[in-house]
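Enquirer: here's my sequence, what's the structure:
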Amino acid sequence: MPPTALKGTPVVGGIAYGPALWPGERPAFTPDSAEIPESERDAEAKRFADAAAAVAGRLRDRASASTGVAAEVLSATAGLAEDRGWVGAAKKLIAKGAQAPAAAIAATDEFAALFTKLGGLMAERVTDLHDVRDRVVAELLGVPEPGVPVPDTPSILVADDLAPADTAGLDPALVIALVTRLGGPTSHTAIIARQLGIPCVVAVADLAEVGAGTAILVDGTTGVVEIEPDEEQSRSRVDESRRAAEAAATWSGPGQTADGHTVAILANVADGTSARAATDHPVEGVGLFRTELAFLDRADEPSVDEQAALYREVIDAFEGRKVVIRTLDAGSDKPLKFVSQEHEPNPAMGVRGNRIASVHPDIRTHQLDAIARAAENASATPWVMAPMIAGAGEAEEFAAEVRSRGLVAGVMIEIPAAAVLAPAILSKVDFVSIGTNDLTQYTMAADRMSAELAAFTDPWQPAVLNLVANVARTGKELGKPVGVCGEAAADPLLACVLVGLGVTSLSSAPVAAAAVGARLAQTSSDQCREAADAALAAEDPEAARTAVAAILL
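Expert: Predicted coordinates for the structure are as follows:
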């Protein structure tokens, strides 16, 4: 590594060179010692509520103009701005005389401490909550909302961390790479960077040393950030990377290795809009249809007819092709407004995903009815899978519900117990899909948003790959498909490893499909298996990457 370089965790491959761009300053507020007179406190509380509603409205407008993961995370962030607990805490402070901006800050501090203590997925929301706080304070002070400035020239966005609202609306022609001091390989920043198709490196210590405007070179494959490198050499590396990306972009499918072994290349989508956009990429169908978007922004449960119409949009976008629908993955950090849930001390391991059906069975029943209705007269039968399955009993019960409606039944493998019990689970269902984001977090007992633990939450972890290998081996023995729909499926080198382990389909952000398909097309089945063996034998993610690169590059 060059002496004037920083090292982080690589997330999205590619090379970018340009000036560092830091986000704009957050609004500063210094409260004075005077309390709000009692006669003005109701008006001050209304002023706060109006500001929070205005921020939520703008975030929802941006969600409506976005697709896929960007729309999902913007909607979830808008929900934070109107969270009853946070708004209520601020109003209580105002009722005691606090100024609205001071109340917003104090209430945020209170909830941020709580979220951090809870850990897991709730800790991930702290960055989002701070972002909402700053936007509400800016609204109250009458100053511009904080966020990412629009650069005059293509630049590399560097930050301690980035909220979804910062990253979701980025123009990849102007923001050509992302580098953060915090965050992990499966953070919102990483996922959206992959959706945008720009290099991304996270968990870069000492990033504060990089001043605004400093020329840097970002290598999203190795995780190295070079400071003020040789300009000519840097531009040469960028050109070489661009040529490789352009060559990969010409790949049009179908998915297969150099010796003709078939691997389905599929898309992750969230709604009809993102599904239709995915058809512009060389994908063969949908490997993960996240259905949460229809629920998260609702005060009441959407009707069967409403859901069926939404699901049919995705089915129609891929008429006659494979569509895998994941049932509602809510709870934890994605609470449903129309479901009352008790406070959970550790929500990341609480009532989420399929577990909601044990408390509110009608929600899953209605959703399966809606999927069945959406599938009527369709030219291909949808595949339906449940998230957060831990054992064979749950899998069997879910499969019976799905099959009774004439649909193809599967489950997600994202809990280590499910990976260990793959033979029992696969005997009950028609297919499985491995969600590597949560599987990595739970396997390594590491919060995926922790910069200090970013190496643990790297999907290249040999322990995680060994679990994937167990599931894939079982699938081959039983003759049942085993897919991967986590972010690991979007990494071209890791995709080859997964295929070498026996994975039969790869589903990711559509923008990643061409690079993954092109890499597989250049790689034989034997090379994939050799790469898989090397990754399994490695001691850590960096060693695994190095060993696989030596074989495939």
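
Enquirer: going forward, measure contacts between C-alpha atoms and count neighbours the same way
Expert: Will do.

Enquirer: centroid residue for the chain?
Expert: By Cα atoms, centre = their mean, the chain has its centre lying nearest to Ile191, at 4.4 Å.

Enquirer: hang on, that one packs against Ala488?
Expert: No - the criterion here is Cα atoms under 8 Å, and Ile191 misses it with Ala488 at 10.7 Å.

Enquirer: can you give me the strands for the stretch 301-450 of the chain?
Expert: Using DSSP state E, counting those that start in this stretch, the strands of the stretch 301-450 of the chain run over residues 322-326, 383-386, 408-413, 431-434.

Enquirer: any chance of these in TSV, plus mean neighbour count?
Expert: As requested, these are exported to TSV (neighbours: other Cα atoms under 10 Å):
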stretch	mean neighbour count
strand 322-326	24
strand 383-386	26
strand 408-413	28
strand 431-434	26
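
Enquirer: of these, which is nearest Val158?
Expert: strand 431-434 (31.6 Å; Cα to Cα).

Enquirer: contacts only, for the residue nearest to the centre of the chain.
Expert: Val69, Glu487 (Cα atoms under 8 Å, 6 or more residues apart in numbering).

Enquirer: and it, how far is that from Thr291?
Expert: According to Cα to Cα, to the nearest Å, Ile191 and Thr291 sit 17 Å apart.

Enquirer: and this one, please, so the two structures can be compared:
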Amino acid sequence: MSTTTTLRGVGIGLGVAQGPVARMAAPLPAPADAPSTLGPDAETARVQEAIGVVARELEARGAQAGGSARDVLEAQAMMAEDPTLEAEVATRITAGKTAEFAVYDAFASFRDQLTAVGGYLGERAADLDDVAQRVIARLRGVAAPGVPEPGHPYVLVATDLAPADTALLDLDQVLALVTSEGGPTSHTAILAREKGIVAVVGTAGALDLADGDTVIVDAAAGVITVSPSEDERAAAQRRADARSAAASAPLTPGALADGTAVPLLANLGSPDGAAEAVALGAEGVGLFRTEFLFLSSNTAPTVAQQRTSYEKLFRAFAGKKVVVRVLDAGADKPLPFLNDAHEENPALGLRGLRALRASEDILREQLTALAEANAAAAADGEAADLWVMAPMVATVEETEYFVALAREYDVKTAGVMVEVPSAALLADRVLAQADFASIGTNDLTQYTLAADRLLGSVASFQDPWHPAVLRLIQSVGAAGAALGKPVGICGEAAADPLLAVVLVGLGATSLSMAPTALADVRQSLLSHSLDDARRVAEAALAANDAATARAAARAAAS
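Expert: The predicted model follows:
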């Protein structure tokens, strides 16, 4: 592109950056279906060596990256060595295929099966493509397609990024990220927030950009300006400088312009991220995901193993609120010790609290470990303000069940996640039983719009700005206000600086997000009073679709 033009997508955060484009390398061409000249034994040995090297490389990248990237990459490594895939590859090699074609064809077949299943497993299909490319590249003795290295800072443009690529981006070289696919809750968007990368995803026309094109990436507006004028570039630089200055300003508690407190909390996937979260201004933890203890094992962790991790977290946030979500797994994330039965539609199956009720001993052990960990920290004067919540609560009866069970273990503050529309519609009755509610906007959007949040073909529906989702959030906020119960937001929506204002206007009393999003959200809240937030929220509610709601809120906030 050589003339000034603009492209639009979904911005992640408030950042702005500019620089030359460097495009992601194209995938390797498919291997030809030619007969092997080496024989089955030699081809099998080649495959085993290549898969082993790729799996170990993915594990090493995960260990280096940490955070949610580690979980994704470890899952990819396990996928590479899946026994079912190994058997599929072996069948093709026995039939006389080359190692390259056997891997290509077997992985493609398995990918199609995962796509058909949908849900968590469907989302893994894209990761499977990346694993296959890496194995085939190893077999061919060439570099795997990946992030370019032009030798200077650049704006990375891609269809989308594999987790292995996103995890180890050189932030000294990658100025911004632009993808043609993905939505606000895609892996790329989540990892961009986690790393603080300026990003615009789901950008129509992104793949028309050429290497060397100069662009301004404006995440706040969700706009890419191609071949900008000198004035536009200077204005973008002033904004970037102002944002840097704001980020380095002294940390203050989250609040609106009129002094209304809005605690800003961190979403964490393991205790390892605690120090960084505190350094970035987290006032506590609004969502501690406990799955990291369970997903990499064939057996449930012991009470002692869990207690060690929880105690580390509580000590890091001594005296501060820490909201722990009990295990959120089930048929969409099969665990052999919980529920690995095949389900036609796992997103609507035995997951979250449903799965835990079916294996109550696991839930009881988790509550035991949490209580013991905080008691141990309290003995040294380092206890956290422990709140515990259940995922995927759909009914008042489920709320009563979980709160009663938590009380048996002396959990003083027991709540529920509102991710299912039924819980939002009955929020007054749910909150009559629970001490608090935390809205998981990712799943709430998925179930409200009937759009699998991990399925790229319906990514356009997965937008928490949709007025239907906002109405449900408003109903929970109103119930919380009427009953004097806290209502937090712990989904990705809380990390959107403008949407954060809307959420407060709808009744949210705290916001939890990836720690790198805290500075932008803090700055955004300080620009609006509570009356402003309510007015901006009403403007968004009056819209008929997500895009119009976002535009209406932006106009009302300016």
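
Enquirer: superposed, how do the two chains score by TM?
Expert: Remark: TM-score between the superposed chains equals 0.94 [TM-score structural alignment, normalised by the length of the first structure]; 550 aligned residues with a Cα RMSD of 2.1 Å.

Enquirer: okay, helices next: where are they in the stretch 101-250 of the first structure?
Expert: For the stretch 101-250 of the first structure, the helices defined by DSSP state H, counting those that start in this stretch occupy 120-141, 164-167, 188-196, 231-249.

Enquirer: for Glu539 of the first structure, find the nearest of the ones you listed.
Expert: helix 188-196 (24.1 Å).

Enquirer: quick check: that closest one compared with the second structure, mean distance?
Expert: By mean Cα distance after the TM-score superposition for the first structure, the fitted helix 188-196 of the first structure averages 0.7 Å away from its aligned residues in the second structure.

Enquirer: what residues in the second structure pair up with that helix?
Expert: Helix 188-196 of the first structure corresponds to residues 187-195 of the second structure when matched by TM-score structural alignment.

Enquirer: name the nearest residue to the aligned residue in the first structure for Ala164 of the second structure, sequence neighbours excluded.
Expert: Matched by TM-score structural alignment, Ala164 of the second structure corresponds to Ala165 in the first structure. In this structure, Ala165 of the first structure finds its nearest non-sequential neighbour in Leu74, 6.0 Å apart by Cα to Cα, 6 or more residues apart in numbering.

Enquirer: before we move on, what SS does the one you found have?
Expert: At Leu74 of the first structure the chain is in helix, as set by DSSP: H, G, I helix; E, B strand; the rest coil.

Enquirer: just to check, Gly196 of the first structure is in contact with Val511?
Expert: Careful, residue 196 of the first structure is Leu and not Gly. Yes - judged on Cα under 8 Å, Leu196 of the first structure makes contact with Val511 at a distance of 7.3 Å.

Enquirer: between these two, which has more neighbouring residues?
Expert: Leu196 (25 against 21; other Cα atoms under 10 Å).

Enquirer: show me the contacts for that one.
Expert: Neighbouring residues of Leu196 of the first structure by Cα under 8 Å, 6+ apart: Pro172, Val511.

Enquirer: on that earlier part again, out of the helices of the stretch 101-250 of the first structure, nearest to Ile371 of the first structure?
Expert: Of the helices of the stretch 101-250 of the first structure, nearest to Ile371 of the first structure by Cα to Cα is helix 188-196, at 26.5 Å.

Enquirer: got the buried residues for that closest one?
Expert: His188, Thr189, Ala190, Ile191, Ile192, Ala193, Arg194, Gln195, Leu196 (16 or more other Cα atoms under 10 Å).

Enquirer: can you add distance to Ala537 of the first structure and give those residues back as JSON lines?
Expert: Output for these, formatted as JSON lines (distance: Cα to Cα, whole Å):
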{"residue": "His188", "distance to Ala537 of the first structure": "30"}
{"residue": "Thr189", "distance to Ala537 of the first structure": "30"}
{"residue": "Ala190", "distance to Ala537 of the first structure": "27"}
{"residue": "Ile191", "distance to Ala537 of the first structure": "28"}
{"residue": "Ile192", "distance to Ala537 of the first structure": "31"}
{"residue": "Ala193", "distance to Ala537 of the first structure": "30"}
{"residue": "Arg194", "distance to Ala537 of the first structure": "28"}
{"residue": "Gln195", "distance to Ala537 of the first structure": "31"}
{"residue": "Leu196", "distance to Ala537 of the first structure": "33"}
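
Enquirer: from those, which is closest to Ser274 of the first structure?
Expert: For those, the nearest to Ser274 of the first structure is Gln195 (11.2 Å; Cα to Cα).

Enquirer: look up how far Met122 of the first structure lies from the closest one.
Expert: Using Cα to Cα, Gln195 of the first structure is found at 23 Å from Met122 of the first structure.

Enquirer: swap in Gly18 of the first structure?
Expert: 34 Å.

Enquirer: how about Phe111 of the first structure?
Expert: In terms of Cα to Cα, Phe111 of the first structure sits 10 Å off from Met122 of the first structure.

Enquirer: counting neighbours, go ahead and name the busier of those two.
Expert: Counted by other Cα under 10 Å, Phe111 of the first structure and Met122 do not tie: Met122 has more neighbours, with 21 against 18.

Enquirer: residue contacts, the more buried one?
Expert: Counting by Cα under 8 Å, 6+ apart, Met122 of the first structure touches Phe115, Thr116, Ser332, Asp333, Pro347, Ala348.

Enquirer: I'd guessed the last one sits against Gly120; true?
Expert: So the one you mean is Ala348 of the first structure. Yes - counting by Cα under 8 Å, Ala348 of the first structure touches Gly120, with 5.5 Å between them.

Enquirer: which one of these two is surrounded by more residues?
Expert: Taking other Cα under 10 Å, Ala348 of the first structure and Gly120 do not tie; Gly120 has more neighbours (24 against 20).

Enquirer: for the nearest residue to that one once chain neighbours are set aside, give me its contacts.
Expert: Take Gly120 of the first structure and drop its neighbours on the chain: the residue closest to it by Cα to Cα, 6+ apart is Asp447, 5.0 Å away. Taking Cα under 8 Å, 6+ apart, we find Asp447 of the first structure in contact with Gly119, Gly120, Leu121, Gln441, Leu453, Thr457.

Enquirer: how close does the aligned partner of Gly151 of the second structure in the first structure get to Arg364 of the first structure?
Expert: Taking TM-score structural alignment, Gly151 of the second structure has Asp152 as its aligned residue in the first structure. For Asp152 of the first structure, the distance to Arg364 of the first structure equals 49 Å [Cα to Cα].

Enquirer: equivalent analysis for Val497 of the first structure, please.
Expert: For Val497 of the first structure relative to Arg364 of the first structure (Cα to Cα), the value is 35 Å.
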